[in-house]
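Enquirer: Everything below, folded, please.
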Amino acid sequence: MNYATREVQIEWQRYWYLPCVAAFGYSMSVLHIYSLGPFIEPLQHAFGWTRAQVSLGITIANVGSALLCIPVGILVDRLGPRRIGLIGVLLIAIAYSSLGTATGHILNWVLLWSFVAVSVPWAQSTVWTSAVASRFERSRGIAFAVALSGAPIGATLFPVLSAWLIENYGWRTAFRATAILWTTIVLPIIFLRFRGAADQPQESIDVATIKPNRAEIGISLAEGFRSPALYKLLFAGAMFAFTMIGILVHFVPILMEYGSSRLAAAGIASIIGISSFVGRLGTGFLLDRFSSERVGAVIFLIANIACVLLLTQGDRISNQIVAAIIIGFTLGAEVDVMAYLSSRYFGLRNFGALFGVVVAALTLGAAFGPLAAGATFDYHQSYTPFLVLTMVLVTVSGLALLTLGRPK
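Expert: Prediction:
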């Protein structure tokens, strides 16, 4: 057994539970994204809104979240991820439940989603990956993949759960029940088991289990903001999130336009979550073994295939299923790729803050993607133009990753 293999074994023997616990915490940050699709049509019927107006909530939440990603990242670096994560889980539960009180006035909708916007950054990927990065070095790619699998877990469960609750209890109860049910599972797990190196009491730290200065290795904030790699990651991440989150949020309505029922469309949409889980773990495995920027570029480019399938014969169930698989696979890889590249290019010294900048770009892209997709449908009565735009932007994003070069 070589040294690297032994190091991997030690990391997982000591901290195997941490990425798993982080996955549950991270799932809270995507609750509002992955569950919204089944609510779009009921909200349209209840209030006479357009799809763009319904999707405005995602835009508000993500723009507000983007503004707070960097400050929260700095707090994670200073206070440790545990306290921030616990606050985030509670805030999101309350904020998401409050969406069920919508009155039909746009101002009320904006205010409710503003509460979501303030809540989400406290449970963003920065929080969970910061703890994992402090414990894993040799197998960081797969550890990140497990931690970030909270998103595919949510993508699998939330659309079906929300659709079932809407069908049986109405959309208002569905908002509250979804939040309460999931928080009841997540909060105790985070409280009992989520601790990074920075959260461990100083007197209980076993110096033999932590590599000296690991958290101090890396570039300064000033160096990070001067790095071309940062801006390439910002561009690639924002464009990919803009297009793919736009498709994700509208995936149920897209399939319904081809004749699927809401439950059938939600069932196919749940495949995205399963595929995302596979994509995330597979990507983590690849990132630990191959050129990370090339792995990321190839995965981004694969998204084009899903668009072609929907644009050509989108009414075929087989095409819808394969498209869902591809969308899930690429979305599962996205944050994993960005987190891994950030840790390698910037180090851990200011990981929370610099990865917070990257997450802010991802969040801004995700903010406007659903709004743009909804507005495209409202204007053209078709999602075709948005799918074409997606092909252009994911291609450019993949090429941007290819130009990163090796970390110094």
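Enquirer: Please count neighbours and contacts with C-alpha atoms only from this point.
Expert: Fine.
Enquirer: Tally up the residues packed near residue 313, please.
Expert: 13 (other CA atoms under 10 Å).
Enquirer: Isn't it up against residue 319?
Expert: Yes - counting by CA atoms under 8 Å, residue 313 does reach residue 319; the two are 6.8 Å apart.
Enquirer: For residue 355, see how far away the spatially closest residue to residue 292 that is not a sequence neighbour is.
Expert: Among residues not flanking residue 292 along the chain, residue 341 sits closest, at 6.9 Å (CA to CA, 6 or more residues apart in numbering). Distance, residue 341 to residue 355, by CA to CA, to the nearest Å: 9 Å.
Enquirer: So which of those two has more stuff around it?
Expert: Taking neighbours as other CA under 10 Å, residue 341 and residue 355 compare with residue 355 leading, 29 against 24.
Enquirer: For the comparison step, fold the sequence that follows:
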Amino acid sequence: MAVTTDNLRTESTWRTPLVIIICGCAIALLSFGPRSSLGFFIQPMTREFAWGRDVFGLALALQNLLWGLGQPIAGAIADRFGLQRVMVVGALLYAGGLLVMRYAATPGSLDLGAGVMIGFGLSGCSFNLVLSAFSKLLPLEKRGLALGAGTAAGSFGQFLFAPFGVAMIDNFGWQSALMVFALLMLLIVPLALAISTPPATSANVPVADQQSFKTALAEAFGHRSFVLLVLGFFTCGFQLAFITVHLPAYLSDRGVSAQTGGWVVAAIGLFNIVGSLSVGWLQNRFPKRYILSIIYLARALSIVAFISFPITTFSAIVFGAATGLTWLSTVPPTSALVALMFGTRWFATLYGFAFVSHQVGGFLGVWLGGVVFEKFGSYTPIWWLSVLFGVLSALINLPIVEQPVARPVAQPA
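Expert: Now for the predicted structure:
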């Protein structure tokens, strides 16, 4: 139900579906790349400033939390007034946060840059809004694969930026690496023009979709399947954020080199391209709730296998590959279910609220990882907590009903 597609095509003939997908994927790549590489800055920055891992963990936990809390706000603004301005502000905040992080010399300044500014910046320019643009601008037959491609592009950013970030830190220092990251984020500003959406007016929104903001929220949170979807998404954030931030240090503690750690994170990104594209294709052929349950269960089993055997370079890379197949592959079916249940009018807003749950999980995964390590000298309790959450989410997604929400039809007088 991409109601504005035909209008956009006639007004801006250069914005073909292919151009929209390519530019959207480039934004997803750029926005996801640096934040997935920030775990490699833990050790050089903690050595230089004599911080514990809990200090860095708190800053990145704040980033995850504020990214989530800012997402429905950014989504509501984009739904109401159009996407481009939100993207530009988000990109500038992101670049500014990386710059503040480069000059951070106290935990407070680290929290401001890496936590607050990057967190709110991500809420305005991350792949979540790219997926919203795809849902609004692309015809239905192209939407499923495009959602997978947008998610896969974020993973390709992780694949590129992880070894690139390690190489920059090793050869030029962590300060220069952050400066380069900040400059690259400015490329999002011109790319956002291609996926801009028009302000919502009664002229371009069909009568069936002319809901108020409050009505849309009440409908979503009164819908059992949406609530189950949101609860299950918590696990995705917990596992991804914990692994992204703490896996490099976990591998280093066990004698695996930083370069190998970079390639492990890169392998996660590379194999998630396969996972996201495959799920984008499969979700048009199989029930999305079953796909989500299998993903969460497979992720839990891969963690059990990883922590149950000695950590070697080979086992670490195999874990990266296995984790990558399920990394962001929850996003295409989750976003598709939101669009299926409620349409695209308030898609960015409703998906933004689902993403709050994801990022609350991310906040706890990053923060608890640092706190538990400082207290016990081990990440083992968090690994097993990730397994438990994975099993629970596999069960939570099974009762989801995959159909549009029933709405009363106006009767003639």
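Enquirer: if I line the two up, what does the residue nearest to residue 292 of the first structure land on in the second structure?
Expert: By TM-score structural alignment, residue 341 of the first structure lines up with residue 337 in the second structure.
Enquirer: again, but for residue 275 of the first structure
Expert: Correspondence of residue 275 of the first structure to the second structure, assessed by TM-score structural alignment: residue 271.
Enquirer: Which secondary structure element is home to its match?
Expert: helix 258-282 (DSSP states H and E).
Enquirer: now for that helix, which elements pack on it?
Expert: Using 3 or more CA pairs under 8 Å, 6 or more residues apart in numbering; DSSP states H and E, the elements in contact with helix 258-282 of the second structure are helix 140-172, helix 224-253, helix 313-325, helix 331-342.
Enquirer: mind running it again at 7 Å?
Expert: With contacts taken as 3 or more CA pairs under 7 Å, 6 or more residues apart in numbering; DSSP states H and E, helix 258-282 of the second structure sits against helix 140-172, helix 224-253, helix 313-325.
Enquirer: between these, which gets nearest to residue 58 of the second structure?
Expert: Closest approach to residue 58 of the second structure among these (CA to CA): helix 224-253, 10.9 Å.
Enquirer: If we go by neighbour counts, what in the closest one is buried?
Expert: Using 16 or more other CA atoms under 10 Å as the test for burial, helix 224-253 of the second structure gives 225-251.
Enquirer: quick one: what's aligned to residue 20 of the first structure in the second structure?
Expert: In the second structure, residue 20 of the first structure lands on residue 22 (TM-score structural alignment).
Enquirer: and the helix or strand hosting that match, what other elements does it pack with?
Expert: For residue 22 of the second structure, the element it lies in under DSSP H and E is helix 17-36. On a contact count with 3+ CA pairs under 7 Å, 6+ apart, helix 17-36 of the second structure meets helix 127-137, helix 140-172, helix 174-185, helix 188-191.
Enquirer: how about TSV for those helices, with mean neighbour count added?
Expert: Formatted as TSV, those follow (neighbours: other CA atoms under 10 Å):
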stretch	mean neighbour count
helix 127-137	27
helix 140-172	23
helix 174-185	19
helix 188-191	19
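Enquirer: Now tabulate the ones you listed in a markdown table and tack on distance to residue 39 of the second structure.
Expert: Listed next are those as a markdown table, based on distance: least, CA to CA, whole Å:
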| stretch | distance to residue 39 of the second structure |
| --- | --- |
| helix 127-137 | 20 |
| helix 140-172 | 9 |
| helix 174-185 | 12 |
| helix 188-191 | 23 |
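Enquirer: Aligned to residue 224 of the second structure, what sits in the first structure?
Expert: Aligned partner of residue 224 of the second structure by TM-score structural alignment: residue 228.
Enquirer: gap between that match and residue 359 of the first structure?
Expert: In terms of CA to CA, residue 228 of the first structure sits 17 Å off from residue 359 of the first structure.
Enquirer: same deal with residue 294 of the first structure?
Expert: Counting by CA to CA - residue 294 of the first structure and residue 359 of the first structure are separated by 20 Å.
Enquirer: Neighbour count for these two, which is higher?
Expert: Neighbour comparison, residue 294 of the first structure and residue 359: the larger count goes to residue 359, with 29 against 18 (by other CA under 10 Å).
Enquirer: Translate the more buried one into the numbering of the second structure.
Expert: Checking with TM-score structural alignment, residue 359 of the first structure has residue 355 as its match.
Enquirer: List the contacts of that match.
Expert: By CA atoms under 7 Å, 6 or more residues apart in numbering, residue 355 of the second structure lies in contact with residue 68.
Enquirer: Let's see that with 10 Å instead.
Expert: Residues in contact with residue 355 of the second structure (CA atoms under 10 Å, 6 or more residues apart in numbering) are 65, 67-72, 123, 128, 230, 233-234, 236-237, 331, 334-335, 349, 361.
Enquirer: One more: residue 285 of the first structure?
Expert: Residues in contact with residue 285 of the first structure, defined by CA under 10 Å, 6+ apart, are 139, 140, 141, 142, 143, 144, 145, 279.
Enquirer: do the same with residue 190 of the first structure
Expert: Counting by CA under 10 Å, 6+ apart, residue 190 of the first structure touches 18, 21, 22, 23, 24, 25, 82, 83, 85, 86, 89.
Enquirer: Give the equivalent position in the second structure for it.
Expert: Using TM-score structural alignment as the criterion, the counterpart of residue 190 of the first structure in the second structure is residue 192.
Enquirer: and the spatially closest residue to residue 26 of the second structure that is not a sequence neighbour, how far is that from residue 63 of the second structure?
Expert: Leaving aside its sequence neighbours, residue 26 of the second structure sits nearest to residue 153 (CA to CA, 6+ apart; 7.0 Å). Plainly put, residue 153 of the second structure is 21 Å away from residue 63 of the second structure if you go by CA to CA.
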